[in-house]
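Colleague: Sequence first, then the predicted structure, then my questions.
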Amino acid sequence: SDPWNVVPDSTSTIALAPLADKLVLYNNYLDAKPRAYQSSSHIAWAGFQEFARQWVLLSRRSTYDPGSGAHRLWMSIGGSAGHGGLYGVDIDEGVYDPSTPRTWAVQVQDAADIRQACDEQKTAKKEARTKDRFQANVEKVIRTLAEFPEGETESVLKCRTKLHSDTWKPALQAAIDSGQAIPCKIRKGNGQTYDGVQPAGPVAAQGQSG
């Protein structure tokens, strides 16, 4: 039978549900780019762009966690009349429980707000990683100082820590500022005295008393 005969009248709308190609999936999941969203060019198979008068394209902003009931989606809308928009849609359908009904909570956000939040989160993670690396360098300096209770020159200490110059100096200064390292004078076997650094506290006292 003619499939168009199933449409009861001219006020009905035919909705098609095609799949997307793998590009959006790759960008969102494999390449970790939550900004990626569908456009009409991402519709799988040919012909849809030519006759579709309007569209609602859905793609995930983040990988779905099975059983969570939480979906983070992009919703790209548009049509031949020139209208269009991009939104973030958060859907929470709850977790299955036979004793309670399911939920369906939907929140729609502007794409600009989501992108700003994404940038802020990315910046915060980067700052946290930088802080963690810096703290690890400071701890390495302190551990190295503990090997020289009576102190040692900066060049020897730097070589022992294997830190680059641009990371060694700030880490050493942080150890000094926090009171865990003390500038001192080092007398070498050639009789010359050099500027050095020694650990503060019981470790230094033990070295001096020994």
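Modeller: Done, it's in.

Colleague: Going by C-alpha atoms from here, please, whenever you check contacts or count neighbours.
Modeller: OK.

Colleague: Residue 81 and residue 12, how far apart?
Modeller: According to Cα to Cα, to the nearest Å, residue 81 stands 19 Å off from residue 12.

Colleague: What is the burial count for residue 148?
Modeller: By other Cα atoms under 10 Å, the residues close to residue 148 number 17.

Colleague: That one contacts residue 198, doesn't it?
Modeller: Yes. The pair residue 148 and residue 198 qualifies as a contact (Cα atoms under 8 Å) at a distance of 6.9 Å.

Colleague: Could you point out the helix or strand that follows whatever helix or strand residue 127 lives in?
Modeller: Using DSSP states H and E, residue 127 sits within helix 111-146. Of the helices and strands lying after helix 111-146 in sequence (DSSP H and E), the nearest is strand 152-153.

Colleague: Can you give the contact residues for that following strand?
Modeller: Contacts to strand 152-153, defined as Cα atoms under 8 Å, 6 or more residues apart in numbering, come from residues 145, 186, 194-198.

Colleague: cool, stretch 85-100 as well?
Modeller: Contact partners of stretch 85-100, identified using Cα under 8 Å, 6+ apart, comprise 67-78, 102-111, 114.

Colleague: Straight-line length of it, end to end?
Modeller: 36 Å.

Colleague: Next, the buried residues of it.
Modeller: Of all the residues in stretch 85-100, those buried under the rule 16 or more other Cα atoms under 10 Å are 86-93.

Colleague: and of those residues, the nearest to residue 121?
Modeller: Nearest to residue 121 among the buried residues of stretch 85-100 is residue 88, at 16.2 Å by Cα to Cα.

Colleague: From the chain's centroid, how far away is the helix or strand in which the closest one is found?
Modeller: Using DSSP H and E, residue 88 sits within strand 84-92. How far strand 84-92 lies from its chain's middle: 21 Å, per Cα atoms, centre = their mean, to the nearest Å.

Colleague: And here is the other one:
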Amino acid sequence: LVTTGAKVLFIDPIYLAMPAVDNGNIFATGELLGQISELCQELEVTLVLIHHLKRSAAGKDGPPELSDLQWSGYAEWCRQWVLIRRREPYEDGQPHRLELYAGGSEGHGAHIAVDIDQGVFDPAKPRKWDVLVQSAAEAKAAINKRATEEKSTKAEAQRRSDVLAIVEAAKAFLPEGETKSVIRDKAGISATRMNLALAIALKEQRLYPVSIQKSNWRKPVEGFSTKQSEQSVQHSEQSGIPSGGPPVGTPLSPLGEECPSGRSTDSEGEQSE
């Protein structure tokens, strides 16, 4: 230190520079740290120790604390600190998303988010060091936005998959078509997902409403098919309803017309109030 005239001394990591002492003994650790601290004070050198947090600190709720430092004596010794941990698990090719908690015995403190992008190894070009510093609130908002976008993307993928599933299921019942519940069961999706997928399939004209008459039912009921029936086309032209058909759940009379207001057709073909 005297020769170099250094004003700051980093020891990284501290455990490699320490002799083999009982790391659970606060008194032994304190004696060693006290000696090097006294030397640095005499030379007016700022001492910075690079230490490790306990593994349990990585997944704890809330910010890391000095009590999360490995081994005894370090939390009691330091007078100012920067505690660093990942705020999100690392993904290959993505930046290191870190959070920093700074504080000191004088009462100062800060909580910031830091993204460090080092790039990936490429013999043809050097690595990079791009740093983005944000407030904790900004980082949290970005995380929430990304989670919302991922959720939306996943939901859209699920909807497209469900539409494909019910269209493929409906093909098994050509040319007559089948009821919504039968198509839903064959597609293997829930009633809620079926309703949404059916609405999309009708809008995109991948399914069409048809009137189904079965031998054990007295009256026709609403069904759906990948083929548009002549009856459905005529009804659409007369009523002005787009060829995609009436809204999902609109019951059909034996002639393919909407049932009178206040009446619906159940799965057995009976009309109920």
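Modeller: Received, thanks. Computed from a predicted structure; not experimentally measured.

Colleague: My reading is that residue 55 of structure 1 lies in a helix. Confirm?
Modeller: No. Using DSSP: H, G, I helix; E, B strand; the rest coil, the assignment for residue 55 of structure 1 is strand, not a helix.

Colleague: Just to check, it is in contact with residue 78?
Modeller: Yes. Using Cα under 8 Å, residue 55 of structure 1 is in contact with residue 78, at 5.5 Å.

Colleague: ok, those two, which is more surrounded?
Modeller: residue 55 (20 against 17).

Colleague: Number of residues surrounding residue 8 of structure 2?
Modeller: Residue 8 of structure 2: 13 surrounding residues under other Cα under 10 Å.

Colleague: Can you give me the distance of the closest residue to it other than its chain neighbours to residue 98 of structure 2?
Modeller: Closest residue in space to residue 8 of structure 2, ignoring its immediate chain neighbours: residue 46 at 4.6 Å, by Cα to Cα, 6 or more residues apart in numbering. Going from residue 46 of structure 2 to residue 98 of structure 2 by Cα to Cα gives 25 Å.

Colleague: And for residue 224 of structure 2?
Modeller: With the distance defined as Cα to Cα, residue 224 of structure 2 ends up 53 Å from residue 98 of structure 2.

Colleague: So which of those two has more stuff around it?
Modeller: Taking neighbours as other Cα under 10 Å, residue 224 of structure 2 and residue 98 compare with residue 224 leading, 26 against 19.

Colleague: Please enumerate the helices of the stretch 1-150 of structure 2.
Modeller: For the stretch 1-150 of structure 2, applying DSSP state H, counting those that start in this stretch gives helices covering 14-17, 26-42, 74-77, 136-171.

Colleague: In this structure residue 271 of structure 2 contacts residue 264, no?
Modeller: Yes. Residue 271 of structure 2 is in contact with residue 264 according to Cα under 8 Å; the separation is 5.6 Å.

Colleague: Between those two, which is the more surrounded one?
Modeller: Set residue 271 of structure 2 next to residue 264 and count neighbours by other Cα under 10 Å: residue 264 wins out with 20 against 15.

Colleague: how many neighbours does the nearest residue to residue 11 of structure 2 once chain neighbours are set aside have?
Modeller: Spatial nearest neighbour of residue 11 of structure 2, excluding adjacent residues (Cα to Cα, 6+ apart): residue 49 at 5.1 Å. A total of 16 residues lie near residue 49 of structure 2 under the criterion other Cα under 10 Å.

Colleague: And residue 49 of structure 2, what's its match in structure 1?
Modeller: With TM-score structural alignment defining the correspondence, residue 49 of structure 2 maps onto residue 16 in structure 1.

Colleague: next one: residue 151 of structure 2
Modeller: For residue 151 of structure 2, the residue aligned by TM-score structural alignment is residue 126.

Colleague: mind checking how far its match is from residue 132 of structure 1?
Modeller: For residue 126 of structure 1 relative to residue 132 of structure 1 (Cα to Cα), the value is 10 Å.

Colleague: try residue 74 of structure 1
Modeller: Using Cα to Cα, residue 74 of structure 1 is found at 33 Å from residue 132 of structure 1.

Colleague: Compare those two and say which is more crowded by neighbours.
Modeller: The neighbour comparison of residue 74 of structure 1 against residue 132 (other Cα under 10 Å) goes to residue 74, with 26 against 12.

Colleague: how close does the counterpart of that one in structure 2 sit to residue 82 of structure 2?
Modeller: Residue 74 of structure 1 maps onto residue 99 in structure 2, with residues paired by TM-score structural alignment. According to Cα to Cα, residue 99 of structure 2 and residue 82 of structure 2 sit 10 Å apart.

Colleague: what do you get for residue 38 of structure 2?
Modeller: Counting by Cα to Cα, the gap from residue 38 of structure 2 to residue 82 of structure 2 is 22 Å.

Colleague: These two: who's more crowded?
Modeller: Neighbour tally, residue 38 of structure 2 and residue 82, criterion other Cα under 10 Å: the higher count belongs to residue 82, 16 against 12.

Colleague: residues contacting the more buried one?
Modeller: With Cα under 8 Å, 6+ apart, residue 82 of structure 2 has these contacts: 100-103.

Colleague: Among those residues, which are located in strands?
Modeller: Using DSSP state E, the subset of those located in strands is 100-103.

Colleague: between the residues you listed, which is nearest residue 31 of structure 2?
Modeller: Nearest to residue 31 of structure 2 among these: residue 103, at 23.9 Å, using Cα to Cα.

Colleague: What is the helix or strand harbouring residue 237 of structure 2 packed up against?
Modeller: Assigned by DSSP H and E, residue 237 of structure 2 falls within helix 230-239. Here helix 230-239 of structure 2 touches strand 208-212, going by 3 or more Cα pairs under 8 Å, 6 or more residues apart in numbering; DSSP states H and E.
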